[in-house]
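>>> sequence below, structure please.
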Amino acid sequence: MLARASRGSRSSRLVTVVALRYARLRRARIEFDDEFGIFVCSGMRGGFSRGGMTLGGAYLTNTNTCRRVLRHEVVHADQWGCHGAVFALLYLWEEMRNPKARNRYEIAAGLGDGGYTSS
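Okay, the predicted model is just below:
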């Protein structure tokens, strides 16, 4: 499951392991979603941005676990798999230049599925 969630990327695998440990510390319920191939860490009362965030192959959230949101987050897991740990820097740089619905990584993941409104 770990290899599948991290998309075969060693760097993303390390990020996923750290994210899962962090989620355990925050007392999250951790389940593996077989359809999307991602760990869903729910029940967290904070420690993530917006409605949730994906680190490697782990999605951290409180209750934001509907299928369309997971479809959005799995694209982010793919982006982690493609870019490895450097994705964190790429995403943050993009977010500083083009925040929220203008962020190209969010656009690629599907704004509607992620709960974004274009403005």
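>>> use CA for all of it now, contacts and neighbours both
Will do.
>>> how about Leu2: what's its closest non-neighbour residue?
Once flanking residues are discounted, Leu2 sits nearest to Arg13: 6.9 Å by Cα to Cα, 6 or more residues apart in numbering.
>>> typo on my end, it should be Ser118
Ala101 is the one closest to Ser118 (Cα to Cα, 6+ apart), at 5.8 Å.
>>> one step back: part of a strand, is the residue nearest to Leu2?
No: counting by DSSP: H, G, I helix; E, B strand; the rest coil, Arg13 is not found in a strand; it is helix.
>>> for comparison, sequence B:
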Amino acid sequence: MLVRACRGSRSSRLVTVAALFYARLWGARIEFDDEFGIFVCSGMRGGFGRGGMTLGGAYLTRANTCRRVLRHEAVHADQWGWHGAVFAVMYLCEEMRNPKARNRYEIAAGLGDGGYTPS
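Now for the predicted structure:
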């Protein structure tokens, strides 16, 4: 499951393991979603941005676990797999230049599935 969630990327695997540990510290219930190939860490007391966020192959959230959101977050897991740990920097730089619905990584993941309204 870990290799599948990390899309085969070694650096994404390290990020995923760290994210799972972090999620457990925040009280998450961790399950693996077979359809989308990601760990879903729900029930967290905090420690994530917006309605949730994906780190490596782990999606962290309080309760935002509908299927369309998981589809969106699985694309972010793919992005982590393609770019490795450097994706965090790439995403943050893009978010500073083009926030929220203008972020190209959010657009690629599907704005509607992620709960964004196009700007």
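>>> can you calculate the TM-score here?
Comparison of the two superposed chains (TM-score structural alignment, normalised by the length of the first structure) gives a TM-score of 0.99, and 119 aligned residues with a Cα RMSD of 0.4 Å.
>>> that older thread, what does the residue nearest to Ser118 of the first structure correspond to in the second structure?
Aligned counterpart of Ala101 of the first structure in the second structure: Ala101 (TM-score structural alignment).
>>> its match and Met44 of the second structure, how far apart?
25 Å (Cα to Cα, to the nearest Å).
>>> now swap in Asp78 of the second structure and tell me
Distance from Asp78 of the second structure to Met44 of the second structure, by Cα to Cα: 23 Å.
>>> same deal with Arg71 of the second structure?
Arg71 of the second structure is 20 Å from Met44 of the second structure, by Cα to Cα.
>>> tell me which residues of whichever strand or helix holds Asp78 of the first structure come out buried.
Using DSSP states H and E, Asp78 of the first structure falls within helix 67-83. Across helix 67-83 of the first structure, burial judged by 16 or more other Cα atoms under 10 Å covers 69-82.
>>> OK, contacts around Leu111 of the first structure?
Applying Cα atoms under 8 Å, 6 or more residues apart in numbering to Leu111 of the first structure gives the contacts 72, 101, 117-118.
>>> any idea what it aligns with in the second structure?
Checking TM-score structural alignment: Leu111 of the first structure goes with Leu111.
>>> residue closest to the middle of the second structure?
Thr54 (1.5 Å; Cα atoms, centre = their mean).
>>> list the contacts of that residue.
Contacts here follow Cα under 8 Å, 6+ apart; on that basis Thr54 of the second structure touches 60, 73, 76-77.
>>> average offset of the helix or strand that contains it relative to the first structure?
Using DSSP H and E, Thr54 of the second structure maps to strand 52-55. When the first structure is overlaid, strand 52-55 of the second structure sits 0.1 Å from its aligned residues on average, using mean Cα distance after the TM-score superposition for the first structure.
>>> any idea how far that strand is from the chain center?
3 Å (Cα atoms, centre = their mean, to the nearest Å).
>>> repeat that for stretch 102-114 of the first structure.
Worked out by Cα atoms, centre = their mean, stretch 102-114 of the first structure lies 12 Å from the chain centre.
>>> helix or strand right after the helix or strand containing Val89 of the second structure?
Secondary structure from DSSP H and E places Val89 of the second structure in helix 87-97. Downstream of helix 87-97 of the second structure, the first helix or strand assigned by DSSP H and E is helix 104-109.
>>> if anything else comes up later, I'll come back, but that's it for now.
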